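*Asks:* Here you go, sequence then predicted model.
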Amino acid sequence: MRIVVIISDTFRFDYVAAHGLKKVRTPHLDALASRSADFLRCYTGSFPTGPNRADVYLGQYWFPQADWSPLPTDRPTLAGRVGELGYVTQWIGDCPHLMKRNAYYHRGFTAAVQVRGQEGDVYFTRLNKPDPRIQPPGKTRRTRHLGMTLPNLQEWQNEPRWEEDRFCCRTADLACRWLQENYKATKWMLWLEFFDVHEPWDPPEYLWRHYDPDYQGPEMRHPNYGPADEYTPAELRNLAAHYAGEVTLLDKSVGRILRQIEDCGIADDTAIIFTADHGIALGEHNRTGKSNIHPRDDRCWLMFEELAHIPLLVYLPGMRPRKVRQYVQPVDTAATVLELAGAGPAPSDHGTSVLDLALGRARRWRRDWAISSAYLGRLGPRCSGLPVLYTGRWAYAPRTEKFGTGGLLFDMNADRSQTRNLLRKFPAVAKRLRGRMARLLEQIGTPAETVAQLMGEG
């Protein structure tokens, strides 16, 4: 069985048009969803990008153990374990953070190649060019490289002119070339890491204009990682339009890879997984971005729906498509890939293969919950990625946006936007979920003193 895994950075669950929640153009992902197992309750585990990949590459929840850090060299990786089964494994991607500063996220792959230049990855300077000043500095993240904000730096270094110049198109082109060079072999895994749809969002104008045709003003390509009310309503719509345009562009790139698999005649012997690491706030809860690094924002940021809920599509040749409503998380990806390759998970793994769910043969599923969280070692006011427990109809957080211990409780059946705190109305539910969350955190390796601090008991 050939295996293709596609991970898109910052892709929200509700931006797959087939899910019926947003008016967005994703025809190729919709087509894949129509013939796959579409997991409707996939929530990220460790947050953000690096910790998520540790979940996936190691098969263990990373947020109880460490923050964003190099992949440890003393633990077996998914790629290495698949390689031991006789597979050739290829990593192709444009995510800059997985390959730089000895991050080791490509460890274990037979071969790995990176498309350079995404988000602050300066590999070729153009000092004769002035700062293009695409987006006003007060409307974007304060981070600067070579004196430029990230959206301006991206334009300055890469200067994309055609659609094909964009990163997801270049990564897809490399993937298609690899497929053409390797399709005759039968035992390989192709792992694709698209940094899109991570910001800066620079789709061609004709794509973002589908979502904001009348906008007049500077392009909003990058969130401010702070309060959304720093934008005018028109600017906020344009920010979301740029995100949607990038989603559509990424969809076209995924479609090209799927077509190449068909053209090579290997679709009947290739398993395909499409997923993401986390989402992003586009105005919800008066936020844009993923974490609070804004000098004017004194709130904690929690793992709300727009950050935590991600797509997961699993295609197996000859399967019946279905909607799957059990809770799954990225730690399950490792176990799933290992089963596809002909092996089982290690005893230390936290995940479970989702293949039985995908094929409709699972009578019971071990998890009726999902926990999404950033590293818990730096709890306190203004921290980001505070954990949320999703289970059944409820979403529960033990801390509020002011790091208060009162907690938050939302009815996800009636309030997907998580704007009505029902903790006072259902105190018994909150108490039960509080205890359950504490037990689950300890079961996945969170130190007891950290759990006590999170719950306000330490």
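*Replies:* Cool, got the structure. Computed from a predicted structure; not experimentally measured. Numbers count the residues shown, from 1 in each chain.
*Asks:* rest of the way, CA atoms for contacts and neighbours
*Replies:* OK.
*Asks:* which residues touch the residue nearest in space to the middle of the chain?
*Replies:* For the chain, Asp277 is the residue whose C-alpha lies nearest the centre (C-alpha atoms, centre = their mean; 1.9 Å). Contact partners of Asp277, counting by C-alpha atoms under 8 Å, 6 or more residues apart in numbering, are 7-11, 44, 47-49, 52-53, 310, 330.
*Asks:* Out of these, list just those in strands.
*Replies:* The strands, defined by DSSP state E, take in Ile7, Ser8 from these.
*Asks:* In a markdown table, list the contacts of Asp277 along with distance to Pro27 and neighbour count.
*Replies:* Formatted as a markdown table, these follow (distance: C-alpha to C-alpha, whole Å; neighbours: other C-alpha atoms under 10 Å):
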| residue | distance to Pro27 | neighbour count |
| --- | --- | --- |
| Ile7 | 18 | 21 |
| Ser8 | 16 | 26 |
| Asp9 | 19 | 22 |
| Thr10 | 19 | 28 |
| Phe11 | 15 | 29 |
| Thr44 | 24 | 27 |
| Phe47 | 28 | 30 |
| Pro48 | 27 | 26 |
| Thr49 | 26 | 18 |
| Asn52 | 27 | 27 |
| Arg53 | 27 | 24 |
| Ile310 | 18 | 28 |
| Pro330 | 24 | 28 |
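*Asks:* now, which of the contacts of Asp277 sits nearest Leu355?
*Replies:* Pro330 (13.8 Å; C-alpha to C-alpha).
*Asks:* Counting neighbours, which bits of stretch 264-282 end up buried?
*Replies:* With burial defined by 16 or more other C-alpha atoms under 10 Å, the residues of stretch 264-282 counted as buried are 266-267, 270-282.
*Asks:* can you give me the end-to-end distance of stretch 416-430?
*Replies:* 18 Å (C-alpha to C-alpha, to the nearest Å).
*Asks:* ok, and for the longest helix seen in the chain, which residues are buried?
*Replies:* Counting by DSSP state H, the longest helix found in the chain is helix 233-263. By 16+ other C-alpha under 10 Å, the buried positions in helix 233-263 come out as 235-258, 260-261.
*Asks:* That one - contacts with which helices or strands?
*Replies:* Secondary-structure packing of helix 233-263 (3 or more C-alpha pairs under 8 Å, 6 or more residues apart in numbering; DSSP states H and E): helix 27-34, helix 167-182, helix 205-208, strand 281-282.
*Asks:* so how far is the last one off the chain centroid?
*Replies:* Right, strand 281-282. 14 Å (C-alpha atoms, centre = their mean, to the nearest Å).
*Asks:* List the neighbours of that strand that are in contact with it.
*Replies:* Pro223, Ala228, Leu236, Leu239, Ala240, Arg287, Thr288, Gly289, Lys290, Glu306, Leu307.
*Asks:* how many neighbours does Leu146 have?
*Replies:* 12 (other C-alpha atoms under 10 Å).
*Asks:* dropping in the other structure now:
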Amino acid sequence: MNVIWIVADTFRRDHIGAYGNPTIRTPSLDTLAARSIRFEQHYSAGFPTMPTRADHQTGRWTMSFMGWEPLPAEVTTLADLLAGRGFHTAASVDTPYYLRDGMNYDRGFQSFFMNRGQDTLWSMIPQPGYHHESQDVRAAWRYESDHNAPRTFMTAMRWLEQHYKEDFFLYVDTWDPHEPWDAPSYYTELYRPEYNGELVLPLYGNWHDVPGYEEDTLRKGHATYCGEITMVDTWLGFLLKSVENMGLTDRTAVIFTTDHGFYFGEHGGLFGKMNSGKFPDGTLRPYGEPGSTWAHSPLFEELIHIPLLIRVPGLPVGVYQGLSSAIDVMPTVLDLMEMDIPDFVQGRSLAPGMRDGSISGREYVISSIPFANPGDPVHSVDNLLRPLSDYPVTTVTSGEWSLLYSPQEGVSELYHLTSDPRQLQNVIGTHGDIAREMHQFLVRFMRETQVPDRLLTPRLDLRI
């Protein structure tokens, strides 16, 4: 069995037709979903970008022992294991942090293609004394095929043309639809016909905290994001058509997922995935500005409830309702490729549940940036260190409930997902017993994964 694993960054689950969205155009993913097992309760683990990649490549709860950092020398990756068994391991990526500053996330891949041109959104803004290669790359764009996601999928297709007769594992990772949202304008015009070409940058905070900011700008930003979703879907479709044309369909599993979602005005006006600190007058401090910090950043469903589609030749299509985590995909790949799952892997293969939907999922899942305390400098959006001004939120999801936990008194929140899927009513005050039970899941998790005492001790109590 060959495996093609596709990751598209910042791809909201509720923006896919197969997951119930009636307006955003994702025909390629919808077709894939119709031939796959669709996972209904799949959640992020480490958050955001590179912690998720570490989870994907190791099958471990990396939030407990590493941050946004190079893969430790003693960590074994999925590509290491597969290459050791004779599979040709290949990756086509444009997420910019795979190699930057010695990150070494190419480990184990015998063929590794880094498509340049992506960078943080602040590199898109002209600044005195600062220039980045991505500005030059974008300046040279003339056609849709010049953009990052198309080039990443084309690189994967070209590799397949040369190696489709081999036993292989192909990992395709595009940073789109991550910002900056700059797909060709005709994609955005599908959602905003009057689009004027403006590049809208997210605020990483509440748009109400920016004097003079207009809601229409946020809506325009959302339209550009939707345009990128449809562009990614289009090129994913080209890749899947190539798989079909090469006769690979009956011997190749296909996986699609993401790392996290994004806020577009939900929960009081959030626009981003983390919240930057504020100036003394209460206005938002831009996260790219010197002296910026990360403030209280809740992990609601829009961020952590993510899509997972897995098409396996010979398995019936369907829906799996059990709870699963991002760390479960790596051992699933090993299982599908008929390899033993090493003892160090903490994820659980999803293959048994794909064959028998009655098999129960996890009791709970944990979603969090790597554990840290206020004052700790962290990489939470890019490769620049910024201190935490507040405890990072850890979300515990179990059954019908979601606990957004903070060690700080009065900050934790509890939501009943069945009756309140949009998480509009915090019920921790009336369901403290459930909140305490959910908190104990977190304490048990931290002890089992051997989180250091300096990080565990502040989290031993739930201060409602």
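*Replies:* In hand now; what should we look at? Being a predicted model, the structure only gives us computed values, none of them experimental.
*Asks:* coming back round to it: where in structure 2 does the longest helix of structure 1 fall?
*Replies:* Under TM-score structural alignment, helix 233-263 of structure 1 corresponds to residues 215-245 of structure 2.
*Asks:* Which element, helix or strand, includes the aligned partner of the residue nearest to the centre of structure 1 in structure 2?
*Replies:* Matched across to structure 2, Asp277 of structure 1 falls on Asp259, judged by TM-score structural alignment. Using DSSP states H and E, Asp259 of structure 2 sits within no helix or strand.
*Asks:* And Asp259 of structure 2, how far from His56 of structure 2?
*Replies:* The value you get for Asp259 of structure 2 to His56 of structure 2, if C-alpha to C-alpha is used, is 9 Å.
*Asks:* Quickly name whichever of the buried residues of stretch 264-282 of structure 1 is closest to Ser372 of structure 1.
*Replies:* The closest of these, once distances to Ser372 of structure 1 are taken by C-alpha to C-alpha, is His278, at 9.5 Å.
*Asks:* Contact partners for that closest one?
*Replies:* Per C-alpha under 8 Å, 6+ apart, neighbours of His278 of structure 1: Asp9, Thr10, Phe11, Arg12, Thr44, Phe47, Pro48, Thr49, Leu307, Ala308, His309, Ile310.
*Asks:* Now which residue in structure 2 aligns to the first one?
*Replies:* Meaning Asp9 of structure 1. With TM-score structural alignment as the criterion, Asp9 of structure 1 matches Asp9.
*Asks:* now Glu181 of structure 1
*Replies:* By TM-score structural alignment, Glu181 of structure 1 lines up with Gln162.
*Asks:* tally of neighbours for its match?
*Replies:* 9.
*Asks:* what do you get for Leu456 of structure 2?
*Replies:* 19.
*Asks:* Residue in structure 1 paired with it?
*Replies:* Leu456 of structure 2 maps onto Val451 in structure 1, by TM-score structural alignment.
*Asks:* Leu440 is in contact with its match, correct?
*Replies:* No. Counting by C-alpha atoms under 8 Å, Val451 of structure 1 does not reach Leu440; the two are 10.0 Å apart.
*Asks:* Now do the helices in structure 2.
*Replies:* Using DSSP H, helices in structure 2 cover 27-34, 49-58, 78-84, 133-139, 148-163, 185-189, 215-245, 301-304, 329-336, 351-355, 432-448, 453-456.
*Asks:* Distance to Arg166 of structure 1 for the contacts of Asp277 of structure 1 - can I get that in CSV?
*Replies:* Putting the contacts of Asp277 of structure 1 into CSV (distance: C-alpha to C-alpha, whole Å) gives the following:
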residue, distance to Arg166 of structure 1
Ile7, 17
Ser8, 15
Asp9, 15
Thr10, 17
Phe11, 17
Thr44, 27
Phe47, 26
Pro48, 23
Thr49, 21
Asn52, 24
Arg53, 23
Ile310, 23
Pro330, 27
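*Asks:* which of the contacts of Asp277 of structure 1 lies closest to Asp214 of structure 1?
*Replies:* Phe11 (25.3 Å).
*Asks:* Surely the closest one is in contact with Gly279?
*Replies:* Yes. If you go by C-alpha under 8 Å, Phe11 of structure 1 and Gly279 touch, sitting 5.2 Å apart.
*Asks:* where do the contact lists of these two overlap?
*Replies:* By C-alpha under 8 Å, 6+ apart, the residues touching both Phe11 of structure 1 and Gly279 are Ile310.
*Asks:* Can you find the partner of Pro317 of structure 1 in structure 2?
*Replies:* Using TM-score structural alignment, Pro317 of structure 1 pairs with Pro313 in structure 2.
*Asks:* Number of residues surrounding that match?
*Replies:* Applying other C-alpha under 10 Å, I find that Pro313 of structure 2 has 17 neighbouring residues.
*Asks:* Distance check, it against Thr249 of structure 2.
*Replies:* For Pro313 of structure 2, the distance to Thr249 of structure 2 - C-alpha to C-alpha - is 7 Å.
*Asks:* again with His305 of structure 2
*Replies:* Applying C-alpha to C-alpha to His305 of structure 2 and Thr249 of structure 2 gives a distance of 29 Å.
*Asks:* One more: Thr58 of structure 2?
*Replies:* Taking C-alpha to C-alpha, one finds Thr58 of structure 2 at 27 Å from Thr249 of structure 2.
*Asks:* do the same with Glu214 of structure 2
*Replies:* Taking C-alpha to C-alpha, one finds Glu214 of structure 2 at 48 Å from Thr249 of structure 2.
*Asks:* What of Phe47 of structure 2?
*Replies:* Counting by C-alpha to C-alpha - Phe47 of structure 2 and Thr249 of structure 2 are separated by 32 Å.
*Asks:* can you check Ile6 of structure 2 too?
*Replies:* In terms of C-alpha to C-alpha, Ile6 of structure 2 sits 15 Å off from Thr249 of structure 2.
*Asks:* cool, and Leu388 of structure 2?
*Replies:* Distance from Leu388 of structure 2 to Thr249 of structure 2, by C-alpha to C-alpha: 47 Å.
*Asks:* And Arg459 of structure 2, by the same measure?
*Replies:* On the measure of C-alpha to C-alpha, Arg459 of structure 2 and Thr249 of structure 2 end up 48 Å apart.
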